[in-house]
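Enquirer: could you look at this predicted model? Sequence included:
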Amino acid sequence: MTQPTDAPGPTQSGPATPQMRPGRQLLAASVGNAVEWYDWLAYTFLATFIAAEIFPKSADNSLVPLLSTFAVFAVGFFMRPIGGLLLGAIADRRGRRAALTVTILLMGGSSLLLALTPTYAAAGLLGPVVLVIARLLQGLSVGGEFAAATTFLVESAPQGRRGLFSSFQYVSTTVGQLIASGVTALLVAGIDDSAMHQWGWRAAFVLGAVLSLVGFWIRRSSEETRSAEQQAAPRPGLFEALRTHPRESLLICGITTGATIAYYTWTSYLPTYAQVNVGFDKGDSLLIGTISLAFFALLQPLGGLLSDRVGRKPLLLTFSVGFAVLCVPLLNSITQSFTSLLLVQCAGMILLTGYTSIAAAVNAEVFPARVRASGIGFPYSATVALFGGTAPYMGTLFKDLGRPEAFPWYVAVLCLISALVYLKLPEGADKPLER
């Protein structure tokens, strides 16, 4: 029988082992997560160069554009939930550290495979096939990273600091995104267009593979966070979390629904939304996106610290109710002014911090230690794929249907649904975490 979460006991106080060094644990999770997201997002920033070499417009084989479409959708909407399920199960069966080393090696290997992908001119259809396989592997890795890193971070936190440690999940994710953008910008500025098409885009993925080895080395020196009792217990089955904790699985979906659409809208899609709907300058919108992401990263530890003092629910409700009420007026207030978009994006980042800074802690506090990683991994990744990954598509669809004003309402309604879930969510900040 699982020990009650409010009962005293050695499995619920402090780090999982007396030798655990929280600073090293935080570094292992954060550096590795940043590398994961650099590798994942570099493809997005380099897509135009990759497409020209691997999916040329002049290709005669009709399977080429089909494979291109398959690569985008299969990775974003299929492999991440599978990664959350499989690698989350590894984290519960073999340990958090084992899962984290698997995810980063998988990401490094797939990045190297991307760098070595043959062009369509050199190898024909083999080039697109290799590219698709590499992106599928990256999707598998990213899907497992959140589940494993979430449990590792929160279980490594000293008592009363779970919110702070949780915040580094999105600090490192944002840092990885900024590095990917920065490396791409430096390559484009430093070499000519011909060199970018020949080898420049490949260099970014070689760098990612090297950084993955660095992250692997750092993670190898970290400590396992499962207690000795959990390590000695029978290993859970692949679907045990879904089978034995269906309510908690649905709760993860409700917690994530509004947050993921708000996150992808504000951190990824907003520059495009401004370009499409008000004719905003492309260069300025991307600059604003970079500034706001840096601002967003700085906010995360503040949100985590605040949640350790006042609890998780006040921040979650501030985020969800704030977006439900303000999303429509904020998006409708965007003009062609640089200041207007900057203020809208930063205002959204402040509200969004109410969720992102504590997402890892909130999710980890839902499940018992035995199935914590797998319990989080699948429902979280599936919800992100369904609502977060489709945010740009839905925004474009509403525009194509002649109803662009409907998209802000769509985001607001999903955030309102999550607000109702947060109202019923038990407060976890003041309870020890089962180890």
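Expert: Cool, got the structure. Numbers count the residues shown, from 1 in each chain.
Enquirer: going by C-alpha atoms from here, please, whenever you check contacts or count neighbours.
Expert: Noted.
Enquirer: okay, strands next: where are they in the stretch 1-150 of the chain?
Expert: Per DSSP state E, counting those that start in this stretch, the stretch 1-150 of the chain carries no strands over any range.
Enquirer: presented hereafter is structure B, for comparison with structure A:
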Amino acid sequence: MSGSTQRIGADPIAGARSRKAIYAATIGNVMEWYDFGVFAYLAGALALNFFPKENPSSALLSTFLVFGVGLVFRPLGGIVIGRMGDLRGRKPALILTILMMAAGTVIIGVLPTYASIGVGAPVLLLAARLLQGFSTGGEWGGSTAFMAEWSDPRRRGFYTSFQQMSVAGGSLLGVGFSALLTSSLGVEAINDWAWRIPFLVGGLFGPIGLWLRREVDETPPFQAVVAEGDAGESSTFTHALQAFGFTILWTVAFYVFLTYMPTYTRTQLNLTAAQALWASTASLLALVVLIPIMGALSDRLGRKPLLLTSCALCFILPIPAFYVLTQGASFPVVVLIQIVFSLAISLFSGAGPAAIAEIFPTRGRSTWMSSSYALAVAIFGGFAPYIAQRLIDLTGSKMAPTGFVMAAAVISFLTIAGLRETAHAPLR
């Protein structure tokens, strides 16, 4: 099996096929995560349209709860679609995920509001979000396995970092488009009707992503596993536990520092809606640039040094950074601090996709990696905006989210410290 991956780097034709497959998966992934992320960036408008307006704080919490509950379906999607990826191939699983995500996104864009149908509106919103969550459960692990198995083993960190770069890129498109609409149309229009536009635009990505993913080949390691039959090493529950602990900080940092921050800076720091979105746009742009640099660096230095440094930074930085934010920081300072958070996340997101794929043998990689990663995201990441907002409401302190991030950093640091270095080893 390792021979099939080694040939990717040695054979120019195989190398060209590898790059084509990775780039196609990356572009499709950008489209997928735009659809998924735009929900959080328009949380304020969704709260006004799908929940009673009498209590804005309660409506916002309810919206974040729907965001989190939607991610509860990620483990189920990881198991079902991941299993499909292990039995029928990575390619058909990735085609299914992008079609499901496009459908869920269009549904949100055309839903009637609470003012029109009452309690049926949030119920339908939740149903659409569950469909999106099921899709992402299979997408993340499937695309990570696909990229890892198509990568030149000497540059696996760099090529698999495109997976996280595309996650950040999709989120960047979502927040950037939301910021542009908010700046050009105004908050009133966004809250009234224009919130639908990003969701409807997202639905157009489905046919494009389908075409891209149908044009690529199945991965050589998967084909080798099919040829081997029942022989060879299989993924185990121990591998899944390692991946679960590995993922906790990754998902908490992403959802607190990036997804939740537009709401935090608007509601707690009194930035305008447009300023909050533009600050997050800047931080996501920095992340998109930094991730492949860190992925390439992990091929030289190893995965663990970058991962452990990220954990350390996410333990050290939150208290001083949030203290500065809560002391009346100006808009440029808010942008700078969010970019610093992006730097800390990029260390993890650059090395992380290769490192988590390398935990698992190819046989069962898609199922076990998808489900363990998705379970950690569902518990700790999907509810991160809700937990952060709830901690602030309960304690009355704008600093409250820092404890959540720091605890996650400790858990992931201990997990990663116990893993072997896999940067220069062939896939099993």
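Expert: Thanks, I have it. Given the structure is predicted, the values throughout are model-derived calculations rather than measurements.
Enquirer: what's the closest non-adjacent residue to residue 311 of structure 2?
Expert: residue 409 (4.9 Å; Cα to Cα, 6 or more residues apart in numbering).
Enquirer: the one you found -> structure 1?
Expert: Matched to structure 1 by TM-score structural alignment, residue 409 of structure 2 sits across from residue 415.
Enquirer: what does residue 90 of structure 2 give?
Expert: Match for residue 90 of structure 2 (TM-score structural alignment): residue 96.
Enquirer: the residue nearest to residue 311 of structure 2: neighbouring residues, count only.
Expert: Counted with other Cα atoms under 10 Å, the neighbours of residue 409 of structure 2 add up to 26.
Enquirer: cool, and residue 425 of structure 2?
Expert: Neighbour tally, residue 425 of structure 2, other Cα under 10 Å: 11.
Enquirer: name the element it belongs to?
Expert: Secondary structure assignment for residue 425 of structure 2, by DSSP states H and E: no helix or strand.
Enquirer: map it onto structure 1.
Expert: Per TM-score structural alignment, residue 425 of structure 2 is aligned with residue 431.
Enquirer: still on that earlier bit, please verify my assumption that the match of residue 409 of structure 2 contacts residue 327.
Expert: No. Between residue 415 of structure 1 and residue 327 there is no contact under Cα atoms under 8 Å: 9.3 Å.
Enquirer: spatially central residue in structure 2, please.
Expert: By Cα atoms, centre = their mean, the mean C-alpha position of structure 2 lies nearest to residue 167, the distance being 5.2 Å.
Enquirer: contacting residues for that residue?
Expert: 29-30, 33-34 (Cα atoms under 8 Å, 6 or more residues apart in numbering).
Enquirer: in JSON lines: those, plus distance to residue 309 of structure 2 and neighbour count.
Expert: Putting the contacts of residue 167 of structure 2 into JSON lines (distance: Cα to Cα, whole Å; neighbours: other Cα atoms under 10 Å) gives the following:
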{"residue": "29", "distance to residue 309 of structure 2": "27", "neighbour count": "29"}
{"residue": "30", "distance to residue 309 of structure 2": "27", "neighbour count": "26"}
{"residue": "33", "distance to residue 309 of structure 2": "26", "neighbour count": "25"}
{"residue": "34", "distance to residue 309 of structure 2": "28", "neighbour count": "28"}
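Enquirer: contacting residues for the aligned residue in structure 2 for residue 28 of structure 1?
Expert: Aligned counterpart of residue 28 of structure 1 in structure 2: residue 24 (TM-score structural alignment). Shown in contact with residue 24 of structure 2 (Cα under 8 Å, 6+ apart): 212-213, 216.
Enquirer: residue 287 of structure 1: neighbour count?
Expert: 14.
Enquirer: now swap in the one 3 residues further on and tell me
Expert: Other residues near residue 290 of structure 1 come to 18 when the count uses other Cα under 10 Å.
Enquirer: alignment lookup: it to structure 2.
Expert: Checking TM-score structural alignment: residue 290 of structure 1 goes with residue 281.
Enquirer: helices of the stretch 151-300 of structure 1, start to end?
Expert: Under the criterion DSSP state H, counting those that start in this stretch, the stretch 151-300 of structure 1 contains helices at 162-190, 193-195, 201-220, 228-232, 240-244, 246-264, 270-278, 282-310.
Enquirer: residue 78 of structure 2 matches what in structure 1?
Expert: So, by TM-score structural alignment, residue 78 of structure 2 is matched to residue 84.
Enquirer: next one: that match from residue 176 of structure 1, what distance?
Expert: 20 Å (Cα to Cα, to the nearest Å).
Enquirer: more neighbours: which of those two?
Expert: A count of neighbours by other Cα under 10 Å puts residue 84 above the other of residue 84 of structure 1 and residue 176, at 31 against 25.
Enquirer: dump the residue contacts of that one.
Expert: 140, 143-147, 374, 376-378, 380-381.
Enquirer: pick the one among these closest to residue 202 of structure 1.
Expert: residue 140 (21.1 Å; Cα to Cα).
Enquirer: count the residues that sit near the closest one.
Expert: Neighbour number of residue 140 of structure 1 under other Cα under 10 Å is 26.
Enquirer: and it, what pairs with it in structure 2?
Expert: Using TM-score structural alignment, residue 140 of structure 1 sits opposite residue 134 in structure 2.
Enquirer: wait, isn't that match in contact with residue 73?
Expert: Yes. The pair residue 134 of structure 2 / residue 73 is scored as a contact, 4.9 Å apart, by Cα under 8 Å.
Enquirer: circling back to that earlier point, and the contacts of residue 167 of structure 2 as CSV, adding distance to residue 1 of structure 2?
Expert: Output for the contacts of residue 167 of structure 2, formatted as CSV (distance: Cα to Cα, whole Å):
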residue, distance to residue 1 of structure 2
29, 26
30, 30
33, 31
34, 34
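Enquirer: what is the burial count for the counterpart of residue 358 of structure 1 in structure 2?
Expert: Taking TM-score structural alignment, the alignment pairs residue 358 of structure 1 with residue 351 from structure 2. Residues lying near residue 351 of structure 2 (other Cα under 10 Å) number 32.
Enquirer: next one: residue 180 of structure 1
Expert: Count around residue 180 of structure 1 with other Cα under 10 Å applied: 25.
Enquirer: stretch 404-413 of structure 2 vs structure 1, average distance?
Expert: Taken over the aligned residues, the distance from stretch 404-413 of structure 2 to structure 1 averages 2.0 Å (mean Cα distance after the TM-score superposition for structure 1).
Enquirer: what lies in contact with that stretch?
Expert: Contacts for stretch 404-413 of structure 2 (Cα under 8 Å, 6+ apart): 245-249, 252-253, 256, 307-308, 311-312, 314-316, 318, 388.
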